[in-house]
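[1] with the sequence up front, the predicted model follows.
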Amino acid sequence: MSSADGSGNGGSSGKSKNKDSNSRRNVSQTVLDSRTIANEIVAEIDGSLSGAQTDELARRHGLMRLQSQNFPLVGATIGLFRIADRRTVQKVSNELAAHPSVRSVQPNFRYVLQDQKAVLSEGDPAQYALLKLRLTEAHTLAHGANVTIAVIDSGIDAKHPELMNSIGDTFDALGSKEGPHVHGTGVAGAIVSHARLMGSAPEARILAIRAFGAARSGAESTSYVILKALDYAALHGAQIVNMSFAGPKDALIERGLSATAARGIVLVAASGNAGAKSPPLYPAASPNVIAVSATDVQGRLFTASSRGSHIALSAPGVDIFLPAPDEKYQMASGTSFSAAYVSGLVALMLERNPALKPGEVRAILMKTARDLGAPGRDDLFGAGEADAYAAVTAVSIAPALPVAAAPLPPAAENVSGR
């Protein structure tokens, strides 16, 4: 949200200026309230504090500790606290930040999934995205085998025929008991479907991380939960992280993304569905993330797709056929599914050459994309629409290990393939 430029009108009175100023403050507060979880703050605290000492610190500042844990990804202990009285988040943050055992304090920001309302369908194997992305040709070279993609999303139906044997591990960052959700199941399907439908990397392994739970607006998550999800993904073998969600700029999550990228993990995110007037949404707008906007069957930009100088490329995301929980199918739209297709495409590239670094992956994706819109890179489509075949072809195959140098397993060891 942008605010007024503060220039005012030539003959306005002081009273009018005060009224305008108060109005702007009220609007800003409303926007902040919609972007954060009410009465919650996230703080980095001294890792040497015991649970009892952390609880005492919280009580001293009129807070209740909800959770706290060490996050190896960012090398810090982070606590989630609730304000126990009617003080504002800003006031409490200022007071807590002054304590010597506290390193940083921020609101617990809200994140939402980036899809439009799904319509249950019987499914359709004639997916236009296959043609647009040239996936059939790309699959003559790679299928994403032996590549792990962490999908940070809502619950995924691992028993769906399209996803059978593709979910390698699961983690519930919410600690909830919710069942599978339409969004997470659809996003996973765009990547690994392999029955009636075809995903972009049908042999990839999904690390299913539930970070989004049911809410009035659909499904949402928070800064603290998403950091837990990133931490788990980075420590459990993810080579790619798919983030089909969006929210505000967030220092804690930015720190997690930087640490994840530093480990050589490729980060892919939906640009967001907030439309042309939206400011850049995160994590897509983070410099370490490949931001993906959405196109339709005719190569036009999805009307709701967010734009900006951070967009790397686009991919099909309108009227996409996908799996839904309980062996059903859906037709859905959103940059969520564009990002998922690109995450699968990255898996094809990493199967060809697992040594590719995130910067190299981004460069190949952008160099091989088919230009759309204004000539050259633009804020709508980025470098253009993804071309899976061109991208996979552009990847140099990793040199095979010389036979003489290849270590042999001990004679008694039972070695089996995946």
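    That came through fine. Numbers count the residues shown, from 1 in each chain.
[2] rest of the way, CA atoms for contacts and neighbours
    Fine.
[3] is it true that Ser344 touches Ile191?
    No, residue 344 isn't Ser; it's Gly. Yes - with contacts counted by Cα atoms under 8 Å, Gly344 reaches Ile191, the gap being 5.0 Å.
[4] what is the burial count for Ala386?
    Other residues near Ala386 number 29, with proximity taken as other Cα atoms under 10 Å.
[5] dump the residue contacts of the closest residue to it other than its chain neighbours.
    Nearest non-adjacent residue to Ala386, counting by Cα to Cα, 6 or more residues apart in numbering: Ala369, 4.6 Å away. Neighbour list for Ala369: 313, 383-387, 390-391 [criterion: Cα atoms under 8 Å, 6 or more residues apart in numbering].
[6] can you tell me which of these has the most neighbours?
    Scoring the contacts of Ala369 on neighbours with other Cα under 10 Å, the highest-scoring entry is Leu313 at 32 neighbours.
[7] and it, what helix or strand is that in?
    Element membership of Leu313, judged by DSSP states H and E, is strand 311-316.
[8] put this beside the first:
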Amino acid sequence: MSKIAPFRFGFCTIILIAAGSVTGLPLLQSAGVAPGIAAALADDDDDGGSDDDDGGGSGYGGSSGGGNRGSDDRRPRGDLRSLFGWPFQRAERRPPPRRAVTVPDHAPSEILALGLDETSIANLAQQGFAADERINVALTGSELVKLTIPRGMTLETARQAVIAAAPAASVDFNHFYRPEQKEASSCSGDGCRLVRHMVGWPLDGSQDQTPSCAAPLPIGLIDTAINAGHTSLAEATIEVVQLGDDARSPSGEQHGTAVAALLVGAAGSRAPGLLPSGRLVAIDAFQRYRRTADIAETYDLIRAIDVLAERKIRIVNLSLSGPANALLEKAVRATIDKGTILIAAAGNEGPNAKPVYPAAYADVIAVTAVDRSMKPYRRAVRGEYVDIAAPGVGVWTAASISGGRQKSGTSFAAPFVTAAASLLLGANPDMRPNDLADALARSASDMGAPGKDAIFGWGLLNARSLCQS
């Protein structure tokens, strides 16, 4: 028999349960609470901010939140006071939310120059400039120099001083570029299906092996680091090229792994790619900024583009964006003139934002994103530079550690067009960048206003006719 003893505290009477069972106690037991022990049910605090394993599940997905809800531990915690709440339970002190780090659009004390001669560098050194890094750029046939400006000099004054010292050189700030991902979606069950059917791509990731569809050409990827140990990439043909900057803080693997798997993930894996038999040459041009954000300097982007050009990689995926930069534009123009097709994310800064680069440079194929209802991605930048649309909302691809996850952003629309360009160029090796862009435009499914518009470009990518000339 249970022993129930009343205990008075102020104006309240508390019933202490010593042992046994009373009415209502089995409800607590069903929640995992042992008899005679007071309980407080823990909150399932999942902010969705992490980017790890999807936690299993059915189909391609499962629950892809930041934590494993299936293993939620609701064990009893605390003492009797927690069962009754106020006035006995003190509010739990939660750590203050982490403040978002504001990333500037350029390095605060650096100037870049292409085409400085030794005399100009010596004259700038007398003014207090220091040439921190220098490298020959084969694409432009000139040297790329990173200068630290004199203390106390403004960046604009420094830029004008370098221009005055070398009028024939290209001079600009060392701008920062970011991966084009703004949010991660979560899904479960059928909601995690692949979205490639929207553009007529085979669901299993295999190519149409018709006589006119040749093997895809190698793809260059300039992005963050890649988790080469991910099961979706274990059998992929990926060559990772290091820029050689061991002193840099390593970039995160979330973005690069997701884009790489979307391109060449194994067909039978949890994150099958568009071109599982394709070859990827990947360059991590990014570094960690204050431990929270990945950035790529203009200096490193130019180096990466130059490295891919030297390796004769003709298709490059650039799921990144940032400000206009005179030196980057020059490198982009030089590699396109040599026959390279550059495919870039159109940007996630919002429909009323200014154009972003390199997508907005002439002859770069700018890719915007649409959702499963064929509506424009709500964050996608709009403008006359937008060329074509592809799936970019809730795209299923690899998580950074293992398994898969849904991703949203123009970053994940660009690989669809990159994969299509790889097949087109494989079937027609003599195509020039403008020819390939025209072929994509002609085959696109028109959306929005007739013809090319600022929201969808020429329309939605059509993969059904990729290998038809």
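    Received the coordinates, thanks. Remember, it's a predicted structure, so these values are computed and weren't measured experimentally.
[9] about what we covered before: between Gly344 and Ile191 of structure 1, which is the more surrounded one?
    In this view Gly344 of structure 1 and Ile191 are compared by other Cα under 10 Å, and Ile191 has more residues nearby, 33 against 29.
[10] for the alignment partner in structure 2 of Ala188 of structure 1, helix, strand, or coil?
    Aligning on TM-score structural alignment places Ala188 of structure 1 opposite Ala260 in structure 2. Here Ala260 of structure 2 is recorded as helix under DSSP: H, G, I helix; E, B strand; the rest coil.
[11] touching both of Gly344 and Ile191 of structure 1, which residues are there?
    Common neighbours of Gly344 of structure 1 and Ile191 (criterion: Cα under 8 Å, 6+ apart): 199-201, 204.
[12] next one: the residue nearest to Ala386 of structure 1 from Val342 of structure 1, what distance?
    For Ala369 of structure 1, the distance to Val342 of structure 1 equals 11 Å [Cα to Cα, to the nearest Å].
[13] check Ala383 of structure 1 too.
    Ala383 of structure 1 sits at a distance of 13 Å from Val342 of structure 1 (criterion: Cα to Cα).
[14] give me every residue that touches the residue nearest to the spatial centre of structure 1.
    Nearest to the geometric centre of structure 1 sits Met243, at 1.5 Å (Cα atoms, centre = their mean). Going by Cα under 8 Å, 6+ apart, Met243 of structure 1 touches 151-153, 267-270, 283, 336, 339.
[15] switch to 10 Å and redo it
    Neighbouring residues of Met243 of structure 1 by Cα atoms under 10 Å, 6 or more residues apart in numbering: 113-114, 150-153, 187, 226, 230, 267-271, 282-284, 289, 291, 336, 339-340, 343.
[16] need the counterpart of it in structure 2.
    Counting by TM-score structural alignment, Met243 of structure 1 lines up with Leu318 in structure 2.
[17] the strand holding Leu313 of structure 1: average distance to aligned residues in structure 2?
    Superposed on structure 2, strand 311-316 of structure 1 shows a mean distance to its aligned partners of 0.5 Å (mean Cα distance after the TM-score superposition for structure 1).
[18] in structure 2, what stretch matches that strand?
    So strand 311-316 of structure 1 sits over residues 386-391 in structure 2, by TM-score structural alignment.
[19] onto which residues of structure 2 does stretch 374-392 of structure 1 map?
    Counting by TM-score structural alignment, stretch 374-392 of structure 1 lines up with residues 449-467 of structure 2.
[20] and the matching stretch, end to end?
    Stretch 449-467 of structure 2 stretches 27 Å from its first residue to its last (Cα to Cα).
[21] can you check stretch 285-301 of structure 1 too?
    18 Å.
[22] do the same with stretch 227-237 of structure 2
    End-to-end span of stretch 227-237 of structure 2 (Cα to Cα): 13 Å.
[23] joint contacts of Ala369 and Val342 of structure 1?
    By Cα under 10 Å, 6+ apart, the residues touching both Ala369 of structure 1 and Val342 are 133, 313-315, 386-388.
[24] how big is the offset of the longest strand seen in structure 1 relative to structure 2?
    Determined from DSSP state E, the single longest strand within structure 1 is strand 102-113. Compared with structure 2 after fitting, strand 102-113 of structure 1 has a mean deviation of 1.8 Å; criterion: mean Cα distance after the TM-score superposition for structure 1.
[25] and the helix or strand following that strand, what does it pack onto?
    Proceeding C-terminally, strand 102-113 of structure 1 gives way to strand 119-121 as the next helix or strand, assigned by DSSP H and E. Judged by 3 or more Cα pairs under 10 Å, 6 or more residues apart in numbering; DSSP states H and E, strand 119-121 of structure 1 is in contact with strand 320-324, strand 328-332.
[26] now those in TSV, with distance to Asn18 of structure 1?
    Formatted as TSV, these follow (distance: least, Cα to Cα, whole Å):
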stretch	distance to Asn18 of structure 1
strand 320-324	50
strand 328-332	46
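[27] thank you kindly, that will do.
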